[in-house]
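got a sequence here, can you model it:
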Amino acid sequence: MFTLVILISGRGSNMQAILESLPRLPHVRVAAVISNRPDAAGLNTAQNAHIPTQVVDHTHYTARDDFDQALQQRIDEWQPNLVVLAGFMRILSREFVQHYAQRLINIHPSLLPAYKGLNTHQRVLDAGESRHGASVHFVTPELDDGPVILQAEVPVYSDDTAKNLAQRVLVEEHRLYPQAIRQLAARHKASS
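Coordinates of the predicted model:
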């Protein structure tokens, strides 16, 4: 069994897409969903799917390293093969990222290496790009810089707003993330 722990900070729409894909991923199991925010709507979604949930509230820690250590301890209790960032809005320390090297993935709303960081949709529009998309990548200590696992592309139309472009990209994210997990689970199974 290929075990995941999913980290969220909000509604967790990518987490929900992963949960909905589980019937098509017979060797994948979500062990837990962990949030840094007790009010994250995605916690209810996970609970409704009978997935254990936990909260490691970042506001209870004065130092980022202390938060990361507490989070790491919670994750490690589940012994996951893969830690999935699904709208987890915290920058993680180098030590945390290195602890999960090649086992920590993120989805980013751009065709990496282009448009790392925030506000990607508006930046793509401002630059006059003809295409945009999403990337699933391994997390490294440098922000949005890890090796890309999969990408999906969407066209940019002349009448696009950041909002409708974001909606089109999100549709692709929901398709792409489960596909990347399927690919990584297959690699894991082949190497076991």
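
contacts, neighbours, all on C-alpha from now
Noted.

let me see the ranges of the strands in the protein.
2-8, 28-35, 53-55, 82-85, 104-108, 131-138, 148-155 (DSSP state E).

using JSON lines, lay out these together with mean neighbour count and distance to His188.
What follows is the strands of the chain, written out as JSON lines (neighbours: other Cα atoms under 10 Å; distance: least, Cα to Cα, whole Å):
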{"stretch": "strand 2-8", "mean neighbour count": "24", "distance to His188": "8"}
{"stretch": "strand 28-35", "mean neighbour count": "23", "distance to His188": "11"}
{"stretch": "strand 53-55", "mean neighbour count": "19", "distance to His188": "25"}
{"stretch": "strand 82-85", "mean neighbour count": "24", "distance to His188": "10"}
{"stretch": "strand 104-108", "mean neighbour count": "25", "distance to His188": "14"}
{"stretch": "strand 131-138", "mean neighbour count": "23", "distance to His188": "15"}
{"stretch": "strand 148-155", "mean neighbour count": "17", "distance to His188": "14"}
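
now those strands as a markdown table including distance to His121?
Formatted as a markdown table, those follow (distance: least, Cα to Cα, whole Å):
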| stretch | distance to His121 |
| --- | --- |
| strand 2-8 | 21 |
| strand 28-35 | 25 |
| strand 53-55 | 30 |
| strand 82-85 | 20 |
| strand 104-108 | 11 |
| strand 131-138 | 8 |
| strand 148-155 | 12 |
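
which helix in this structure has the most residues?
Taking DSSP state H as the criterion, the chain has its longest helix at helix 162-191.

packing partners for it?
Contacting helix 162-191 under the criterion 3 or more Cα pairs under 8 Å, 6 or more residues apart in numbering; DSSP states H and E are the following elements: strand 2-8, helix 13-21, helix 120-127, strand 131-138, strand 148-155.

and Lys189, which of the strands of the chain is closest to it?
Closest to Lys189 of the strands of the chain, according to Cα to Cα: strand 2-8, at 8.0 Å.

let's see this one next, to set against the first:
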Amino acid sequence: MTPPSEEQPAPPDRFVLTTRDGQRFTGADARIDIRFTERTAPADVELSFTTSDAAGGTWAALARPPVDFLRLRSLGVPIATGALGPGQAAVERRSAEGTSTLADSGELQLKLEDNKLVGEFSRTPAGFEARFAGPFVVTCSVPQSAGGPNPPSPEGGGSLVLVVDTNFETELCRPFAALAGQ
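Here you go, the predicted model:
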């Protein structure tokens, strides 16, 4: 048996989104980013993915699910425009020519099952109804003071420094290790 060569990035087409009219968009794994800004406060959770079609158009989604999503592994959130609060999502389509359109209403349904993110956009304006499925990656960040690694302090000091707990070893990140496949 030969040792594996250097680590390679994931194929860019494992995550698939299909619109109601059958247009197919593909992309890299979805991301679930868990960020603790305080030891005693609930985490901020952000879920995102970007896909593209053969013509160069893109479809991107960003959601701020409540932290309960990570335990329940299922949720529905309204689609909104502007700054997103917890429990909201945004969806953008961009044509190959660069014209951007945001959905201004609808709902995003999400479910984590069999190590995949599965979901759909429903009750949206014309052109935004779609289903998607694909793998996801999970990151967990904690304040530097929460026992994470000690990177150099930012210039000027006094700023909150978050560090990524890549091994999910800190007390705050440990509960999400299984979700991350660790």
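
what's the TM-score here?
Once superposed, the chains reach a TM-score of 0.25 (TM-score structural alignment, normalised by the length of the second structure), with 78 aligned residues with a Cα RMSD of 5.2 Å.

hmm, back to that, in CSV, list the helices and strands packed on helix 162-191 of the first structure along with distance to Arg74 of the first structure.
Converted to CSV, these look like this (distance: least, Cα to Cα, whole Å):
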stretch, distance to Arg74 of the first structure
strand 2-8, 10
helix 13-21, 18
helix 120-127, 31
strand 131-138, 21
strand 148-155, 26
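
those: which one's closest to Arg94 of the first structure?
strand 131-138 (13.6 Å).

what sits up against stretch 169-178 of the first structure?
13-14, 17-18, 21, 107, 109, 132-136, 150-154 (Cα atoms under 8 Å, 6 or more residues apart in numbering).

next helix or strand past the strand ranked longest in the second structure?
Longest strand in the second structure by number of residues (criterion: DSSP E): strand 130-143. Per DSSP states H and E, the first helix or strand lying C-terminal to strand 130-143 of the second structure is strand 162-164.

tell me, how many residues neighbour His174 of the first structure?
20 (other Cα atoms under 10 Å).

likewise the one 4 residues further on?
The criterion is other Cα under 10 Å. On that basis, Pro178 of the first structure has 22 neighbouring residues.

what about it, distance to Ile18 of the first structure?
Using Cα to Cα, to the nearest Å, Pro178 of the first structure is found at 5 Å from Ile18 of the first structure.

what's around Arg71 of the second structure, how many residues?
So Arg71 of the second structure, with other Cα under 10 Å, has 11 neighbours.

helix, strand or coil for it?
When classified by DSSP: H, G, I helix; E, B strand; the rest coil, Arg71 of the second structure comes out as helix.

residue contacts, it?
Residues near Arg71 of the second structure by Cα under 8 Å, 6+ apart: none.

could you do Gly119 of the second structure as well?
Taking Cα under 8 Å, 6+ apart, one finds 108-111, 131-133 in contact with Gly119 of the second structure.

how about Val16 of the second structure?
24-27, 51, 132-134 are the contacts of Val16 of the second structure under Cα under 8 Å, 6+ apart.

any chance of those residues in TSV, plus neighbour count and distance to Val16 of the second structure?
Shown next, in TSV, are the contacts of Val16 of the second structure (neighbours: other Cα atoms under 10 Å; distance: Cα to Cα, whole Å):
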residue	neighbour count	distance to Val16 of the second structure
Arg24	17	7
Phe25	22	6
Thr26	23	5
Gly27	22	7
Thr51	24	7
Phe132	18	6
Ala133	22	6
Gly134	22	6
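
identify each buried residue in stretch 185-192 of the first structure, please.
185-186 (16 or more other Cα atoms under 10 Å).

follow-up on the earlier one: list the helices and strands the longest strand of the second structure packs on?
Under the contact definition 3+ Cα pairs under 8 Å, 6+ apart, strand 130-143 of the second structure sits against strand 15-19, strand 30-35, strand 116-122, strand 162-164.

between those strands, which one is closest to Ala90 of the second structure.
That would be strand 116-122 among these, by Cα to Cα, at 10.4 Å.

relative to strand 30-35, how tilted is the closest one?
100 degrees (axes from the mean of the first three to the mean of the last three Cα atoms, to 10 degrees).

got the angle between strand 116-122 of the second structure and strand 130-143?
120 degrees.

quick check: angle from strand 116-122 of the second structure to strand 15-19?
Going by the same axes, to 10 degrees, strand 116-122 of the second structure makes 20 degrees with strand 15-19.

ok, Thr58 of the second structure - how many residues close by?
Neighbourhood size, Thr58 of the second structure [other Cα under 10 Å]: 20.

what do you get for the one 5 residues further on?
Ala63 of the second structure has 25 neighbouring residues, counting by other Cα under 10 Å.

please consider this matter closed, and thank you.
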